[in-house]
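K.L.:
pasting the sequence and the predicted coordinates here, then a few questions.
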Amino acid sequence: MIDLFSDKLSSYLKNKYPEELPALSIVRYSIKFLISNVLPIIIIILSSILFQMTKEVVIGLLGFCILRMFSGGYHVKSAELCILTSVTVIYLIAIVGQQINSYMIVLDLISIILVGIYAPSNIKKQTRIKEENYRYLKLMSLIIVTSNIFIQSNILSVAFLIQSITLIRNLNSMKEVKSE
């Protein structure tokens, strides 16, 4: 659905503005990127206002996304599934995060271990960062997760744990093998 919309809109725009726009493939990719990345955030923020969970959702969204920028992780194959997964995961983080007062330090320690072992994960085709600089991504990821020991946010504990689980390469490999 997103691919079809991106194809039609990019073709329309390229026909209407042939000199002003770059190649059709670049326009198509840009539209798909915007839909896949901006739409989930808009859905999450607007629905969080409706459900009166804005603070919790924003904390979960920021924690998850900031750690993901440095640590990488599994990517679902379709844009539609990515949007559905993103919205579901962020709400899961916000709801569960409010319930886990006594387990926060355990979740933080598990996240630190997973990030220490697996970060960065699944980023070779996603970034232009050279492999010799991956250690800095790991260090930043560890700093981010460890910061919650001082911040003491239940929601960040859950966000970091879920993001840390997406780093596990064996899970990523199993999903990639099944799709081949």
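P.N.:
Noted; the coordinates are in hand. Note that the structure is predicted; figures quoted are calculated from it, not measured.

K.L.:
C-alpha from now on. contacts and neighbour counts both.
P.N.:
Will do.

K.L.:
so who does Ile110 touch?
P.N.:
Residues in contact with Ile110, defined by Cα atoms under 8 Å, 6 or more residues apart in numbering, are Leu161.

K.L.:
name the helix or strand for it, please.
P.N.:
Using DSSP states H and E, Ile110 maps to helix 104-118.

K.L.:
got it, and Ser10?
P.N.:
Judged by DSSP H and E, Ser10 forms part of helix 2-16.

K.L.:
so Val158, which state does it fall into?
P.N.:
Put simply, Val158 is helix when judged by DSSP: H, G, I helix; E, B strand; the rest coil.

K.L.:
surely Ser6 meets Arg28?
P.N.:
Yes. Between Ser6 and Arg28 there is a contact at 5.5 Å, judged by Cα atoms under 8 Å.

K.L.:
before we go on, here's another structure to hold up against the first:
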Amino acid sequence: MQHKLIIIMNTAAVVLFTLIGVLFTDRGSEVIMLLKCFALLRLVSGGLHLESSMGCAIVTAGTATLLSIINANTTWTISLTAISMLIVLKYAPSGIENQSRIPERFYPLLPVISFIIVASNLWFLSSMAAIAFFVQALTLVINEHFMKRG
């Protein structure tokens, strides 16, 4: 119950901070796309976890707001998508233990599911999705190479 409440409060904080950011950027639809894509991929791939929920909310909202002002052309969109596909195949899932309700027996499928989610952007060619997937994929690399102990 406490874990669910923390998730709800964290999500509400991300939305609130993002709405504040959107007031300055006027990029609401782009931020929404970034957050949706980031969250969807994060759900199945895992990634870096910050120590505090408030820190996570601030970093997530701030990053999404800043990234929403980037305009990637088709070449960059395809490139970021392809790089992200390779990263999630290699590193997903990462740091998902004790953070997800996905049973461990499904973990071997998560790189494939992550790959399919990212690869879908080759059809849609959304620059915001490409950016979100790339940043989320980078959190997998950071978690694996810089944050894991032992």
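P.N.:
Sure thing, it's come through. What you are looking at is a predicted structure, and each value in this text was computed from that prediction instead of being measured.

K.L.:
just give the TM-score of the two.
P.N.:
The TM-score (TM-score structural alignment, normalised by the length of structure 2) is 0.87; 147 aligned residues with a Cα RMSD of 2.0 Å.

K.L.:
re earlier: what range does the helix holding Ile110 of structure 1 cover in structure 2?
P.N.:
Under TM-score structural alignment, helix 104-118 of structure 1 corresponds to residues 77-91 of structure 2.

K.L.:
name the residues of the longest helix seen in structure 1 that are buried.
P.N.:
As assigned by DSSP state H, the longest helix anywhere in structure 1 is helix 24-50. For helix 24-50 of structure 1, a neighbour-count test (16 or more other Cα atoms under 10 Å) marks 24, 27-28, 31-32, 35-36, 40-41, 44-45, 47-48 as buried.

K.L.:
and Lys16 of structure 1, how many residues sit next to it?
P.N.:
11 (other Cα atoms under 10 Å).

K.L.:
swap that for Val112 of structure 2, please
P.N.:
18.

K.L.:
then the one 3 residues further on?
P.N.:
Counted by other Cα under 10 Å, the residues lying close to Phe115 of structure 2 total 23.

K.L.:
and it? What does it align with in structure 1?
P.N.:
Under TM-score structural alignment, Phe115 of structure 2 pairs with Leu142 in structure 1.

K.L.:
and what of Val22 of structure 2?
P.N.:
By TM-score structural alignment, Val22 of structure 2 lines up with Ser48.

K.L.:
skipping adjacent residues, who's closest to that match in space?
P.N.:
The shortest distance from Ser48 of structure 1 to any residue other than its chain neighbours is 4.7 Å, reached at Thr54 (Cα to Cα, 6 or more residues apart in numbering).

K.L.:
what helix or strand does the residue most central in space within structure 2 sit in?
P.N.:
Taking Cα atoms, centre = their mean, the centroid of structure 2 lies closest to Phe38, which sits 2.8 Å from it. Assignment of secondary structure by DSSP H and E places Phe38 of structure 2 within helix 28-45.
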